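J.: coordinates only, no sequence provided:
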């Protein structure tokens, strides 16, 4: 493999990790694995995230092509977020990361089977 090819692969990997590794982005993506969600549903699943940060992260992953944002014309207006094909392809990767974290996280209060509960494995 040439140096230029290795550099390109490294840059692609780094750019992808910058997106999915941002605080709360993984939790947002995992919550969408079982289907589309409204904004308030994210707060039920991820109560620690602020509305401002949730809005910011949803916009970032929408811009990156991982989720779609659909405005329904119902009254009151509702916004639905769903994974794109690109976003859905992250599911096995996020499951592996979740499994790794559950196995190697050194925090003594981690609950048994956390990964299975979060990812519905």
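T.: Yep, that arrived. Keep in mind that this is a model prediction, so the values were computed, not measured.
J.: alpha carbons only for contacts and neighbour counts from here, please
T.: Will do.
J.: quick one: the most centrally placed residue in the chain from residue 42, how far?
T.: Nearest residue to the geometric centre of the chain (CA atoms, centre = their mean): residue 29, 2.3 Å. Separation of residue 29 from residue 42 (CA to CA, to the nearest Å) stands at 10 Å.
J.: re the thing from before, got a list of what the residue nearest to the centre of the chain touches?
T.: Counting by CA atoms under 8 Å, 6 or more residues apart in numbering, residue 29 touches 83, 87.
J.: that one: what secondary structure?
T.: Following DSSP: H, G, I helix; E, B strand; the rest coil, we place residue 29 in the helix state.
J.: and it, how far from residue 103?
T.: As judged by CA to CA, residue 29 and residue 103 stand 21 Å apart.
J.: neighbours of residue 3, how many?
T.: The tally of other residues near residue 3 (other CA atoms under 10 Å) stands at 8.
J.: what does the one 4 residues further on give?
T.: Using other CA under 10 Å, residue 7 is surrounded by 11 other residues.
J.: for comparison:
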């Protein structure tokens, strides 16, 4: 089967898709949310080197794109949880394919993999 090729000028489907997950942390945030709902600090611990400011920025952008749902519970102290929307969940095959490709690429170059 022949794949349809797009002229990947500005506005092409590849650019649109990559724009949604562009940035150092967005793809990793989405990957960790595949396992289910996480609170802000739990997500931050999973990411390691991300600053609070950057995580907030990336989560807001993912929320604006309709990929992440932010739920605030009126408690003291307030509890905020993040989960994938149906649209965000639709990225699962893409994220898992990127993970498998990354594992193979790292293994080919004998690079150490980060522990989860």
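T.: That came through, no problem. None of these values were measured; they are calculated from a predicted model.
J.: quick one: TM-score?
T.: Here the TM-score for the pair of chains, by TM-score structural alignment, normalised by the length of structure 2, is 0.83; 110 aligned residues with a CA RMSD of 2.3 Å.
J.: now the terminal residues of stretch 41-58 of structure 1, how far apart.
T.: Using CA to CA, the two ends of stretch 41-58 of structure 1 sit 13 Å apart.
J.: what's the nearest residue to residue 58 of structure 2 if we skip its chain neighbours?
T.: Excluding the flanking residues, the one nearest residue 58 of structure 2 by CA to CA, 6 or more residues apart in numbering is residue 26, at 6.1 Å.
J.: could you count how many residues lie near that neighbour?
T.: 17.
J.: in structure 1, what residue corresponds to it?
T.: Structural alignment (TM-score structural alignment) places residue 26 of structure 2 against residue 25 in structure 1.
J.: state whether its match and residue 57 are indeed in contact, as I suppose.
T.: Yes - under the criterion of CA atoms under 8 Å, residue 25 of structure 1 makes contact with residue 57 at 6.3 Å.
J.: thinking again about what came up before, pull the contacting residues for the match of residue 26 of structure 2.
T.: Residue 25 of structure 1 sits in contact with 19, 57, 61, where contact means CA under 8 Å, 6+ apart.
J.: buried sites along the lengthiest helix in structure 1?
T.: Assignment by DSSP state H gives helix 3-20 as the longest helix of structure 1. Neighbour-count burial for helix 3-20 of structure 1, counted by 16 or more other CA atoms under 10 Å, picks out 19, 20.
J.: other SSEs contacting that helix?
T.: With contacts taken as 3 or more CA pairs under 8 Å, 6 or more residues apart in numbering; DSSP states H and E, helix 3-20 of structure 1 sits against no other helix or strand.
J.: check the offset of it from the chain's centre.
T.: Centre-to-centre, helix 3-20 of structure 1 and its host chain are 19 Å apart (CA atoms, centre = their mean, to the nearest Å).
J.: let me see the residues that make contact with that helix.
T.: 25, 26, 60, 61, 64.
J.: now with 6 Å?
T.: residue 26 (CA atoms under 6 Å, 6 or more residues apart in numbering).
J.: same check, this time on stretch 65-77 of structure 1
T.: 62, 78, 79, 80, 81, 82, 83, 84, 86, 87.
J.: can you map out the helices along structure 1?
T.: Secondary structure of structure 1 by DSSP H: the helices cover 3-20, 25-32, 39-45, 51-63, 85-88, 91-104, 114-119.
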